[in-house]
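Colleague: build the 3D model from these lines:
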Amino acid sequence: MALLNTANRRHFYRHPLQLALAVLGIALGVAMLVSVDLAVDSSRRAFQLSMSALTGKTTHHIVAASGSLDETIYPQLRRELGDVPMAPAIEGYVAVRDQTLRLAGFDPFAESPVRQELASSSFSALVDLLTDPGAVLISRITAGRLGIGPGDSLTVEVAGTLKTVRVAGFVDPEAKPDPALEGLLLADIATAQEILDKIGRLDRIDLVLADDADEVHERLRGTLPENATLIDAAGRNIATVRMSHAFEINLKAMSLMALLVGLFLIYNTMTFAVLQRRTLLANLRILGVTRRQIMREILLESALLGLCGSLLGLLLGLIAAEGLLHRITRTISDMYFVVTVTEFSVSPTALLRSLLAGISASVLAALPAALDAASTRPVRTQRRSGLEQNVRRWLPKLSLLGLVFGILGIVLLYWPNAGLIPAIVGIFLLAGAYGLFIPTAMLGLTGLCPSTAIPSIRLAVRGTSAALSRTGLATAALSISVAVALGVGIMVESFRFTIADWLEQLLQADLYVARPGQPGIASEPLASSLIEDAVRLPGIAGFSLGRRNFVESPLGRSELLAFQPANPDHPAFRFKSADDRTVWKRFMAEPVIIVSEPFATRHALEPGDSVTLSTSHGQKPFVIAGIFFDYRSDQGLVVVRRDLYADLWNDTGVTSLGLYLADGVTEEAVKPKILGLSRDAGTLLVRSNREIRQASMALFERTFAVTQVLRLLAIGVALIGILSALLAIQLERTRELAVLRSLGMTPRQLTGLVFTQTGFLGLCAGIFAVPLGLILATALVKVINLRSFGWSMDLTVSGAELWQAPLLSITAALIAGLYPAWKARRLTPALALREE
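Modeller: Modelled structure (predicted):
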């Protein structure tokens, strides 16, 4: 076995570039996998840590149906339930320079039994919080990042208004910073109310209740006002974290696609390594080496390749995770909840998972080559044609296997109520099935080359079929990567056009007035005097009113919009599977609600179903009159008439005002007048529908930035794969190319031959990528996005993307052919023809 190991290792020592390409291919696949894993895990862990620090031992929350509690409820509960640990809470987000920090208000006298971490600050700092207006505590990590310390002033922006606070000390008093408190500002309740403009109100009251505290539950039901609800804290936190679950799954699926392409690369490398050592393996078999020993040796080689590539991939992934983390957290903060993490945490589990995935993929990819080497007879192994004959005999079986995989993929993809993960598995099966058909299709394409073609072209094209065992797989890998790029590109373009049409229909007013907000937090209402004065301005032809809030229900915390349209007879939404005017007429006349498509999809609701919402008068059931298209969030939206909302929630506030301008009146002329009506003009956003569309499209581009990066990396892995295949062909055809040089072919003609063959492979990959790209785009648009986010979209295919796919694959193949062409040009016939 020592002789076998030494003989096999020397093969890779003599072909370092081939070894490096194999290791790099698996390294890039693992790097994508581990970087996505670490970035996603870091953002989720950071949110969970910060939530744990802010909730502590809290088991339940008391929240209001209308969004905020009257602060007088807290002392009343303290008097009547004095033996129950409880503490008031206020939370909001403030901007400091280019960072978002969480501001939490707390009561130092009530925190000890609820949140020990927040109550453990130094005594002097707590005294400053209670006696010094505008005093805050800051986490050590955040303070170090901002370059500030105790005694320094800090300017924060709240809803567009700049306010100054003074740092009284650190939240974490110990010398060792606490990562759970990163991005946190802590203030006394009164100070937080003032900074966040929540005077006299609380966001919630946190309680610590025992599991068997049935008596306390009964007392609370008799004490709480109708507009207050007791909810489970753990369930609410879990529901918040699960918001981004589908987004994370899709990112991980994209990273696995790169590893799948890397698997093709390892297969190609190990197959060619076995082919190059056919004489050595045959001699070893004649000398008594068993089939099991040869198979074990090849699998061990693949495992070592996988280990080296995976270790390099872990290093690259750790580097890439930092850049990817910013993009992922930006998207999560835009769409779901604000994440203040700035550093990624290294999860040993994620590293081990990616390491095992890389090694397992390598061994799996090398298994066919190991079986072939172990099962082939010694004499036959010495013939190069044996492998190609085996491949051609296997083509019908591969096509049949591809048909089975394709049918199974379609079944999983369109299985009713199958969920997201089976659909993604179906996508992978379809891509794999298509790849199994590509060698057969390539054989058919090479047969179309006419006998009257230029000899060099005919020689290059027929040469690809002669080395089908490698060119077929390399083309399949490049084709799948380009198809993924095409499919994702069509999906993104379809989404872009759908959102543009939706915004055009939704944004009917000319100007919109609102306060800045954050995901998951209700915006502050506009001053009633501002609204009254604004609608009376000259040039205002009409107006609409909206109130966004959050309500509790058996389905969880849901976003609610109370809407008053400018024209009650004109539908303000586009409805799904129903007549818009019929649904709208019912909505305006009856005590019903309409819900967004993501909300209905997430909770399996249909028109006519009932949804129970917590109102100021207790739990009330509402019938769903219709389902409307909405792409603002995948968490869903419930819409109720504003007059009905005012009656049931005792809330007449308005968070958004839409203004319709008369003919001839410009937006630029009205904006200054609206800002002049408010004393706090800095807290107002006055934007035209055009500006909102531009901001929405910019948010859309940020959301898909991560997808674009992963798509390019997958193509990079395929580029390395086809380079490896071309090098293998060039090395194997050294004697053939030397004969051509001896017969009079010039170095330039030899270079042209290599580039022609390379371009043909790229052309084949591009042609094969188009149908698969369209299939993947249809699956992504019609199935994956609907199951992931609840969004149904129209498929939009532009001619540019269809011709860009072959151009991309040809370009990638030609780039990969630069080095093999250079090697062929420098070929010395005499040395190449010499027997080893």
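
Colleague: from now on I want contacts and neighbour counts done on CA atoms only, so please keep to that.
Modeller: OK.

Colleague: mind naming the longest strand for the protein?
Modeller: Secondary structure assigned by DSSP state E gives strand 540-553 as the longest strand of the chain.

Colleague: for it, packing partners?
Modeller: Here strand 540-553 touches strand 556-564, strand 610-615, strand 656-661, going by 3 or more CA pairs under 8 Å, 6 or more residues apart in numbering; DSSP states H and E.

Colleague: so how far is that strand off the chain centroid?
Modeller: 30 Å (CA atoms, centre = their mean, to the nearest Å).

Colleague: here is the second sequence; please produce its structure so I can put it next to the first one:
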Amino acid sequence: PQGLDEHVYTTLRLAGLANKGIASAPILSDYVSSPQLGNRPVQLLGVDPFAEAPFRSYVTNGQEVPVDQLTAFLTQPGAVLLSSDVADRYGLAAGAPLSLTVGGYERTAFVAGVLQPADSLSRRALDGMILADIATAQELTGRLGQLDRIDLIVPEGDDSALARLEALLPDDVTVQPVAARSGAIEQMTAAFRTNLTALSLLALVVGLFLIYNTMTFSVVQRRPLFGTLRCLGVTRNEVFVLVLSEALLIGVIGSVLGVVLGIVMGQGAVRAVTQTINDLYFVVTVQGVAAPVSSLAKGAFLGILATVLAAAPPAWEAASVAPRTALSRAGLESKARHAVKAAALASLILMAVGLALLALPAKGLVTSFSGTFAIIIGIGMQTPLVTRLLMDAATPISSRLGGVLGRMAPRSVVNSLSRTAIAIAALMIAVSVTIGVSLMVGSFRYTVVAWLSQTVQGDVYISPPSATASVASTATIDPRADAIIRGWPGVERVDTLRSVTVDSPDGPLQVAAVDNPSTGDERLFVAADGASEEVWQAMQAGAVMVSEPFANRFDLPRRGGEVTLNTPDGPRTFPVAAIYYDYASSQGTVMMALSLYRALWSDEATTALALRLAPGSDPDQVARGLQDALAPVQSLIVQPNQALRDEALVVFDRTFAITGALQLLATLVAFIGVLSALLSLMLDKQRELGILRAVGLTGRQLWRLVSLETGLMGAVAGLLAMPTGLVLALILIYIINRRSFGWTLQLQLSPEPFVQAMVVAVVAALLAGIYPAWRMTRMATAEAMRFE
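Modeller: Take a look at the predicted model:
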């Protein structure tokens, strides 16, 4: 927890391992901020330049750093190196001073030189990094004599060399392959990336409806042309290939434009996503968007494939039109009406498959999302049947309220089911996603607020600045500041927290050591061996508590579980006294008594303090007073209870900000789908509307008719979206979130998402009908009736 003693590195070097093919290089890393670097978290990386050559070429290539700058880097206190990209971005040059904030302490450094990265990989690695000699890094971070790790290169397959290396290491130092370290990082963000991918694929699914409607509009617009071609001898297969080839060409163009637009939009999204990763996992300092060829190819392939698949039904429709019926839709709508029951039956089968996939005990998210998509698409396939039933039920009401037009509108929706059902389904899915995500986020927020109310019982909280919101930094509270805090007037009790990362056979684990005797009372337990006071007694006797995400991550039983940690005296197994609800980290936490931790690791440092004030004390006034008193010693974050809760909720809201953009995108795509469906209907009904205009239907009445139709379509989409959104919310809360992050959320139903969804569905449909209605009113009656 306190880092690696540098004498371990000295031992390895003196043992002559380099002569046996084993290269080694010490590393010390921490996160700092500087006003000269935009006050962003920046990694301070301490290295030994003379040992770096086999590992990294940042300072070993003579062409990268002039000799005088390299000499200053090695010999002068506070000397650091920046990459040319970072230096140019902030207008810094060799000799420029840097004010660094490290763990609440102000340090002074200067730019000894500017690195010129030799390749793009080095450029990306050095972006957002300050490079220092290992001794300089130890001085700047206040960690004299400590290292974070020692990088090693061991001859492949040489087990004897590895054995000699391990024999030189203390009991509490282990050798881990790089793949294990990288795998741990991949595992931390796997669920986050999978959820983003699923939301992106959901937008693609809604886009399928848009492509379908667009190609359908194209086919409807040219139905007479296809009929003429068939009369001239063009075969059905040739018509099918013609339409599909058009779709393929459009798909290629659209996918290329989409990839380019995705890169541009990625520039805006990268800040939100990196902030979320900083809040939840670890610090990243991404400044730009990397566009790997594999990702671009994947996006283009999915776009083209989706286009071809969505265009296949319209292409088949164009090919199947007999020459003599090319000018009639009766056959198509007759097929659509006959397909309603078949679609409803197929939807039941698809939903059953989805439920079966969700019921599988797999921990992976691919199966869960596959089942979710199957259920959503299955409900969408119920749209034709539900639309027909709702329109039949609405006809008496609409005819009573709207007269003849009120009777015509629902019948028109049903008579054009091959067009309207797809548009309604697209809008329904987009709106149901809004409901489902809103309910999930609302339930999550409600759960977090309740959890904060239960666990944040201190009056004032004090901690060093941290680069992440959920992962403790290596910074600790200065003992002088600790003494000032404990002797402050009005402070009745001080609870101490030591948060560290400890190695284990399962990799690095987050450990929280506490001395709060009310720990059991201030936690909600998933399972516990006894009452809350008995849990605390068990912890003092050598047991630990683990958070629910930790228990789910490692499949611990509700009772009788064990956790093994690597201590200075070797691996030690701790019984688990309780599993508690926790939403601070998706990776999970092991909580133990501070007295037990200090006895095992001999670590007297403090990560944070919680102050319990005497009755009548003002937390805000105490916080302001302590802030001023501690400033000369160490810059610490001093927050009253409410401020800490507010900050936690700010982090929460920031985490889910990107989901709002994806919801908006899905709704926008669905709106365009409704628009294209209505334009297709306009062409389908051209002669019918011409007859109505000829017998006296006014332009104003036509506007009313179209508005009624679109309003009814929006209402059906909104009504269908409500149960669909609720089902989606239940899946997200009780299956996806639990498998992604290990959290149990409490469902919180509120009417706002349902009301908003209905309003959005109806308004989107009405807005989508404005342009088609305007086109219809400007249509020449004689032209519309040409073939009658």
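
Colleague: out of the helices and strands packed on strand 540-553 of structure 1, which one sits most buried?
Modeller: Highest mean neighbour count of these: strand 656-661, a mean of 22 (counted as mean count of other CA atoms under 10 Å).

Colleague: equivalent range in structure 2 for it?
Modeller: The aligned range for strand 656-661 of structure 1 in structure 2 is 608-613, by TM-score structural alignment.

Colleague: also stretch 700-714 of structure 1?
Modeller: Taking TM-score structural alignment, stretch 700-714 of structure 1 hits residues 652-666 over in structure 2.

Colleague: where does Asp30 of structure 2 fall, helix, sheet strand or coil?
Modeller: Assigned with DSSP: H, G, I helix; E, B strand; the rest coil, Asp30 of structure 2 falls in the strand class.

Colleague: wait, what's in contact with the equivalent of it over in structure 1?
Modeller: In structure 1, the residue equivalent to Asp30 of structure 2 is Gly92, according to TM-score structural alignment. Contacts for Gly92 of structure 1 (CA atoms under 8 Å, 6 or more residues apart in numbering) come out as 102-104, 196, 521.

Colleague: would you list the helices and strands packed on strand 540-553 of structure 1 in JSON lines and tack on distance to Leu430 of structure 1?
Modeller: Formatted as JSON lines, these follow (distance: least, CA to CA, whole Å):
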{"stretch": "strand 556-564", "distance to Leu430 of structure 1": "36"}
{"stretch": "strand 610-615", "distance to Leu430 of structure 1": "38"}
{"stretch": "strand 656-661", "distance to Leu430 of structure 1": "46"}
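
Colleague: of all the ones you listed, which lies closest to Ala816 of structure 1?
Modeller: strand 556-564 (51.5 Å; CA to CA).

Colleague: strands of the stretch 551-700 of structure 2, start to end?
Modeller: 562-567, 570-580, 590-593, 608-613, 637-640 (DSSP state E, counting those that start in this stretch).

Colleague: Ser328 of structure 2 is nearest to which of the ones you listed?
Modeller: strand 570-580 (66.4 Å).

Colleague: residues contacting that closest one, please?
Modeller: Residues contacting strand 570-580 of structure 2 (CA under 8 Å, 6+ apart): 171-172, 504, 523-529, 535, 538-539, 542-548, 551, 558-566.

Colleague: kindly recompute the last result at 6 Å.
Modeller: 171-172, 524-529, 543-548, 561-565 (CA atoms under 6 Å, 6 or more residues apart in numbering).
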